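Visitor: Task: produce atomic coordinates for the following.
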Amino acid sequence: MKPSSIFIIGVAGGSGSGKTTFAHRLFEALGTERCCVLAQDAYYIDQSARFDYDGGSVNFDHPSSIDFDLMGAHLDRLKQGNTVNVPRYCFKSHMREAETTPMVPKAVVVVDGILVLSQPQVRCHFDTSVFLSIPEEKRFQHRLRRDVEERGRTVEGVHNQFFTQVKPMHDTFVEPSKNHAEHLITDYTVFDVVLSRVAAMVPR
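Guide: Modelled structure (predicted):
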């Protein structure tokens, strides 16, 4: 893949806003031959030595919990047409796994994560970007359901984490980063409209 032909799209928004759904819908619309998705969640720093209990002291929503320097370096390599080895993070053990996942650059790379627009070393690689600015109550209910059903967490732990860590970090780092987005979704009624608009921007 020639570097000049690679188009990188950043998709951000609060936890539970639907950003991952947007990223994967975009991936489906563009097709597996043309598109791949790079998730911020893969770049968590190993927290196993610090993790105390579900909803405890480890703040997973602070930028310092993510290796954004590595993520930015990987985006630079993908933009240059090079394969990268994406880390794997286990949300049950809170460890970075020994194995990595090779990612071969496609014509379109969709980058999904709550903080990707807040970090200049990541944001500088985006050709366009989307931010989902969804009300807090909707985001909390979505996160509660996901974390309990998919990540084996407790209702109490999810609630404590959301209101002591997720909300403050959202207000401080995530929501202000929407100012860097080219496309803004504030209501799900425009979800498909923005999806089509972004897909149409991708060079053929």
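Visitor: use CA for all of it now, contacts and neighbours both
Guide: Will do.
Visitor: Let me see the ranges of the strands in this structure.
Guide: 7-13, 35-39, 84-86, 89-90, 95-96, 101-103, 108-112, 128-132, 183-185 (DSSP state E).
Visitor: so where do the helices sit in this protein?
Guide: Here the chain has its helices, by DSSP state H, at 19-30, 68-79, 120-123, 136-151, 155-161, 167-169, 191-201.
Visitor: Pull the contacting residues for residue 174.
Guide: Residue 174 makes contact with 13, 14, 114, 115, 117, 118 under the criterion C-alpha atoms under 8 Å, 6 or more residues apart in numbering.
Visitor: what's in contact with stretch 88-104?
Guide: 41-48, 51, 78, 82-87, 151-152.
Visitor: ok, back up a step: tell me the most buried of the strands of the chain?
Guide: strand 7-13 (a mean of 26; mean count of other C-alpha atoms under 10 Å).
Visitor: Just want the most central residue of the protein.
Guide: Of all residues in the chain, the one closest to the mean position by C-alpha atoms, centre = their mean is residue 113, 1.4 Å from it.
Visitor: Who's the closest spatial neighbour of that residue, skipping the chain neighbours?
Guide: residue 40 (4.8 Å; C-alpha to C-alpha, 6 or more residues apart in numbering).
Visitor: Please give the structure of this sequence too, so both can be compared:
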Amino acid sequence: MENYESIDKVKFISVTGASGSGKSTFARKLCDSINSYWGIGTASVISEDEYYKCLKDLEPVQVGSYNFDNPLSIEHDKLLSDLEQLEKKLSIKINEYCFSSHSKLDTFKYIDPTKIVIVEGLFLLTNEHLKTKFSLNIFIDTPIDICLLRRIERDLKARGRDIQSISNQYRHTVRNALFEFILPTRQEADVRIDTSKSHNNIVRLLTSSILTDAFVS
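Guide: This next block holds a predicted model:
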């Protein structure tokens, strides 16, 4: 087992926002910025998407009516347990999730403890136990129409969906989840960012602020 004793404390950062807001892209960009400034292995990214519940045992009709746009569709207890393992400077193994089959794959991601762990996802701040872990909350506050366009492009290209199923899901569950679960957590954000506009300067400022807090405090 590798020695991570040089990490005095693991700090967690949440990146939340609507579906299609640009959470994943922003989280990776911030991680890359931190690592380029202080060295590879300073920061890492975990996606809440990997913690969707496996539906392989459900009938197709049950999967078709399943509400993925609800915090209950996520294994938040498992995510919390993994963050606690990282806090203890222990590596974690994440079972990768397939959006086409809505099931867990036979492949895994291995995440080693890093000084800064960025967690991105829709429902992170809806869980009372989970949100206590974050020392910084970033909300990606991108206009809803831009989010919808991005979601359509992503689901068509990356998830094998058709426009009718995307439209039905958006009207029946995605939009409702936005107003019921996601937008209310915006008030808990320390920073709000619109990724439809240039935000490179914000990434640099956040990188400097995060590293100052992580290495000086």
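Visitor: Any idea what the TM-score comes out to?
Guide: Remark: TM-score between the superposed chains equals 0.91 [TM-score structural alignment, normalised by the length of the first structure]; 203 aligned residues with a C-alpha RMSD of 1.9 Å.
Visitor: ok, back up a step: quick one, which of the strands of the first structure gets closest to residue 146 of the first structure.
Guide: strand 89-90 (15.2 Å; C-alpha to C-alpha).
Visitor: now that closest one: how far from the chain's centre is it?
Guide: A distance of 14 Å separates the centroid of the chain from that of strand 89-90 of the first structure, by C-alpha atoms, centre = their mean, to the nearest Å.
Visitor: That one vs the second structure, average distance?
Guide: In the superposition with the second structure, the average deviation recorded for strand 89-90 of the first structure is 0.8 Å (mean C-alpha distance after the TM-score superposition for the first structure).
Visitor: Which residue numbers in the second structure does that strand align to?
Guide: The counterpart of strand 89-90 of the first structure in the second structure, using TM-score structural alignment, spans residues 97-98.
Visitor: if we can go back for a sec, turn the strands of the first structure into TSV, including distance to residue 168 of the first structure.
Guide: Shown next, in TSV, are the strands of the first structure (distance: least, C-alpha to C-alpha, whole Å):
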stretch	distance to residue 168 of the first structure
strand 7-13	14
strand 35-39	22
strand 84-86	29
strand 89-90	24
strand 95-96	24
strand 101-103	32
strand 108-112	21
strand 128-132	17
strand 183-185	21
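Visitor: Nearest to residue 57 of the first structure, out of those strands?
Guide: strand 95-96 (16.1 Å).
Visitor: how much does that closest one stray from the second structure?
Guide: Relative to the second structure, strand 95-96 of the first structure is 1.2 Å off (mean C-alpha distance after the TM-score superposition for the first structure).
Visitor: Now find how far off-centre that strand is within its chain.
Guide: 18 Å.
Visitor: and of the strands of the first structure, who's closest to residue 69 of the first structure?
Guide: Using C-alpha to C-alpha, the strands of the first structure put strand 84-86 closest to residue 69 of the first structure, at 12.9 Å.
Visitor: by contact count, what packs against that closest one?
Guide: helix 68-79, strand 101-103 (3 or more C-alpha pairs under 8 Å, 6 or more residues apart in numbering; DSSP states H and E).
Visitor: Mean deviation, that strand versus the second structure?
Guide: Mean deviation for strand 84-86 of the first structure: 1.3 Å (mean C-alpha distance after the TM-score superposition for the first structure).
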